[in-house]
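> Have a look; sequence and predicted model below, questions after that.
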Amino acid sequence: MLTSRISQSCRVTSQNVFRRFQSAQARLAESSIESMREENIFTEEHIALRQSLRKIIENEINPHVEQWENEKMFPAHRVMKILGSNGFLGVNKPVEYGGLGLDFSYSIAVAEELGNIDCGGIPMAIGVQTDMATPALARFGSDELRKHFLAPTISGDYVACLGVSEPGAGSDVANITTTAVKDGDDFIINGAKMWITSGTQADWMCLLANTGGEKAFFNKSLICLPLDTKGVDRTTKIEKIGMHSSDTAQVFFEDVRIPQKYLIGDEGQGFTYQMLQFQEERLFGVASVLLGLEKCIAYTIDYCRERKIFGKPILDNQVVHFRMAELATEIELLRSVLYRTVGKFLDGQDVTKRASMAKLKGGRLCREVSDSCLQYLGGSGFTHNPVSRTFRDGRLGSIGGGADEVMLSIICKYMGTLPGRKK
């Protein structure tokens, strides 16, 4: 009897925890919309797009997040089809392949709204579909290739993944060892890819492989690889400390034969194409964490206002409310850097340095905000709640898509401060 009452009490407490989080979420969504109105790169059309996406998130995604987190996988085809049918998987992709034909600022508006999803794994997988595996295909792929792979990815009929990292080459992209050797009209692919988001469910992979030549930056190509091809093994699912609802796999290739016409753009330009894709990936990643970090702060404020210690609310302690103000300021500054960078990107400027700065700061803020908020929740912070989930999910921000150290190296390169380089 006592055990039953305790179990019921725990379930009620858990429900209250996430109800408090959803209340904070609603307040912040409107605040985020007002921030967009203040920026000259956003219009009422951007806002309308976000509001439409929010309804889908509230009705089709968030009600199932707890189940998908527990199952360690969300149904990628089902979710992508819902988003694709409503135009959210090809916002800035060509109209002739099912996209909306809008500029990149609309993708950023969508990415920021995805922060309303109650976990990090699902926005990350959506970002792979829209801004990591498909930009090069949309920009450089042949008409035949885009009809075969891009169009069904935009519609949500295909799930896409990106194959760059390997067991022995993550941040060091130039040293990947997967090969695609010509044999008649085909490529024969051998090697392995690591940390592949949606790897167990994806229909095809945007694969970076060595296609010949001595120079590391000019011997790589991007290839569309159907994952049901003979010789592809993706049975090795990777368990992670966070991003639970997103499946991650190690994928092996043994004498995988595909047509050479599946090559994206020019042979030997894969490294360059991938570097271009990285910029969109990093900006997407920054945009997608903003609301989650703000929700962490809002949730913590509500909790610390209700929870008392030594006869007064925790929030009344200056160290607590000053810290919340400081973190909120940091997030708003990150949003400003993001919007400014997007503005320059739309003008055709090289934003590598600024995108790297934003990505660096975004990853570190994910750690800083969630760690501070978790601390102020005390023992509750070490239990299952939105803040501890953000703590687990957000830690990937300083690793995936280029580790902090890689971002610092890129920034140093542009500043001319690397050893042996002149400004």
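Thanks, I have it. Numbering: from 1, shown residues only.

> drop to CA atoms for contacts and neighbour counts, all remaining ones
Fine.

> Wait, a helix at S370?
Yes: assigned with DSSP: H, G, I helix; E, B strand; the rest coil, S370 falls within a helix.

> Now the residue lying closest to D302 once chain neighbours are set aside: which helix or strand?
Nearest residue to D302, sequence neighbours excluded (CA to CA, 6 or more residues apart in numbering): R20, at 7.8 Å. Element membership of R20, judged by DSSP states H and E, is helix 2-37.

> And the next helix-or-strand element following that helix, what's buried?
Using DSSP H and E, the helix or strand that follows helix 2-37 towards the C-terminus is helix 44-56. The neighbour-count check on helix 44-56 (16 or more other CA atoms under 10 Å) flags H46, I47, L49, R50, Q51, L53, R54 as buried.

> before we move on, what about stretch 343-363?
343, 345, 351-363.

> now stretch 379-398
For stretch 379-398, by 16+ other CA under 10 Å, it's 381, 385-398.

> what does stretch 243-258 give?
In stretch 243-258, counting by 16+ other CA under 10 Å, buried: 243-253, 255-258.

> Redo the buried residues of helix 44-56 as JSON lines? Include distance to G127.
Compiled in JSON lines, the buried residues of helix 44-56 are given as follows (distance: CA to CA, whole Å):
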{"residue": "H46", "distance to G127": "18"}
{"residue": "I47", "distance to G127": "19"}
{"residue": "L49", "distance to G127": "17"}
{"residue": "R50", "distance to G127": "15"}
{"residue": "Q51", "distance to G127": "18"}
{"residue": "L53", "distance to G127": "14"}
{"residue": "R54", "distance to G127": "16"}
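
> try this one side by side with the last:
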Amino acid sequence: MYFTDAHEELRLHIRRFLEKEVQPHLEEWEEKTFPDSIFQRLGELGFLGLRYPPEYGGQGGDYFSAVVLSEEMARAGSGGLGMAVAVQTEMATPPVFKFGTEEQKRRWLAPAIRGEQIASIAITEPDAGSDVAGITTTARRFGDEYIVNGRKTFITNGARCHWALVVTKSERERGHAGYNLLVIEKGTPGFEVTRTLKKLGMHSSDTAELLFDDCHVPAANLIGEEGDGFKNLMWELQGERMITAAGAIAGATRVFEYTMEYAKNRQAFGQPIAGFQVIKHKLVDMGTKIASAQAFVYQTAKQWDEGEYPVRDISQAKLLATQVACEVADDAIQILGGHGYMREFPVERAWRDARLARIGAGTDEIMKEIIAKSYGL
């Protein structure tokens, strides 16, 4: 219904790559992050441009091609790498493709698809997370350039990126008309990575704080029309939430399958623990939650792929899928007991990695506010 033979062939291609070139290094990368060269390798294989047109180096696929990549990344067991790749393919580059000029696409999109450039998107600030209207990073226009001042935090790929898509606000205007999206390249005077952050999960990815101190950015780096930044950002966030939901459910599926196999083999009181009603019913609940959430995610992804803008459905899919992922990971740890709490078992990392999805791209609480508003509440 959603995946064609071509999608399944792509899935196998991605899975083989991950099994050969990623999974053997996961433990090492969890300790010190993955190497930048992985982006180059992904670009060589065409995985960074699955749904972009061939004229920019892409594969010309549909949105479900991106879903396949997200699912296989999640099933490989490295939430950090999957998140970093999703930032590149589904968060930072889509606005450049949709709203950028031809010159901008050639300058930033095409190299990102090839894996020659690593991209990030900078929205969150130390004092403004869910409250996008509260951002204070300013971009004042002087002639043919902007002068940018402010700080951004929790930026995935921030330490390694070649450029960041930065959400800024004009000092001269208020309301939604005062926002702009600017590409700011690493090496621009005044652009500094002030520190990298240690976090609960997603250890293989880098997360950074960025400083812009009288950073002079060419006006040619403006993505979209002047003052359209807020509207364009809201569009970007729909795609970000959609891919987050897809990855969350794929990760939950992996945890469920592992836990079910463990329960069939783990002996207690003279029998496999899967034979105890309390365990088998817990597994049934896990599988049922995943199946229902996955069906809704796919249905919503189909709407997005067909050009619809289903804000309520996307918000509900993201809310449901990420909650299910956390619940499944928690149940898995309970079933594994002490083993589930140990680093040598994969459910421990899955539990840590899953938690971020209920915060990033819009918290559970923000999703509920959006959904409530759509109901007229």
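Okay, I see it. Worth saying up front: this structure is predicted, and the values here are computed from it rather than measured.

> what about the residue nearest to D302 of the first structure, neighbour count?
Per other CA atoms under 10 Å, the neighbour tally for R20 of the first structure reads 17.

> Please name the residues that touch V17 of the first structure.
By CA atoms under 8 Å, 6 or more residues apart in numbering, V17 of the first structure lies in contact with N385, P386.

> one more time with 7 Å
N385 (CA atoms under 7 Å, 6 or more residues apart in numbering).

> now it: how far from S370 of the first structure?
Distance check for V17 of the first structure against S370 of the first structure: by CA to CA, to the nearest Å, it reads 16 Å.

> Same check on V181 of the first structure?
As judged by CA to CA, V181 of the first structure and S370 of the first structure stand 46 Å apart.

> Compare neighbour counts for those two and give me the winner.
It is S370, of V181 of the first structure and S370, that has more neighbours when counted by other CA under 10 Å, with 26 against 18.

> Please name the residues that touch that one.
Listed by CA under 7 Å, 6+ apart, the contact partners of S370 of the first structure are C296, V387, T390, F391.

> quick one: the second one from M73 of the first structure, how far?
Which is V387 of the first structure. V387 of the first structure is 20 Å from M73 of the first structure, by CA to CA.

> repeat for the first one
Per CA to CA, C296 of the first structure is found 23 Å from M73 of the first structure.

> out of those two, which sits in the more crowded spot?
C296 (26 against 21).

> how about the nearest residue to the aligned residue in the second structure for G191 of the first structure, chain neighbours excluded?
Superposed on the second structure with TM-score structural alignment, G191 of the first structure falls opposite G150. The shortest distance from G150 of the second structure to any non-neighbouring residue, by CA to CA, 6+ apart, is to T137 (4.1 Å).

> OK, contacts around the one you found?
Contacts of T137 of the second structure (CA under 7 Å, 6+ apart): V148, N149, G150, R151, T168, K169.

> Please say which position in the first structure it maps to.
Using TM-score structural alignment, T137 of the second structure sits opposite T178 in the first structure.

> What span of the first structure is the helix or strand harbouring I184 of the second structure aligned with?
For I184 of the second structure, the element it lies in under DSSP H and E is strand 179-185. Strand 179-185 of the second structure corresponds to residues 220-226 in the first structure, going by TM-score structural alignment.

> Count the neighbours of K20 of the second structure for me.
10.

> and if you look at E327 of the second structure?
Residues lying near E327 of the second structure (other CA under 10 Å) number 17.

> got the contact list for whatever residue of the first structure lines up with it?
In the first structure, the residue matched to E327 of the second structure (TM-score structural alignment) is E368. For E368 of the first structure, the contact set (CA under 7 Å, 6+ apart) is empty.

> if we can go back for a sec, mind checking which of the buried residues of stretch 243-258 of the first structure are in strands?
Those of these mapping onto strands are T248, A249, Q250, V251, F252, F253, D255, V256, R257, I258, per DSSP state E.

> Nearest to W68 of the first structure among those?
Nearest to W68 of the first structure out of these is T248 (CA to CA; 14.0 Å).

> That closest one -> the second structure?
T248 of the first structure maps onto T207 in the second structure when the alignment is built from TM-score structural alignment.
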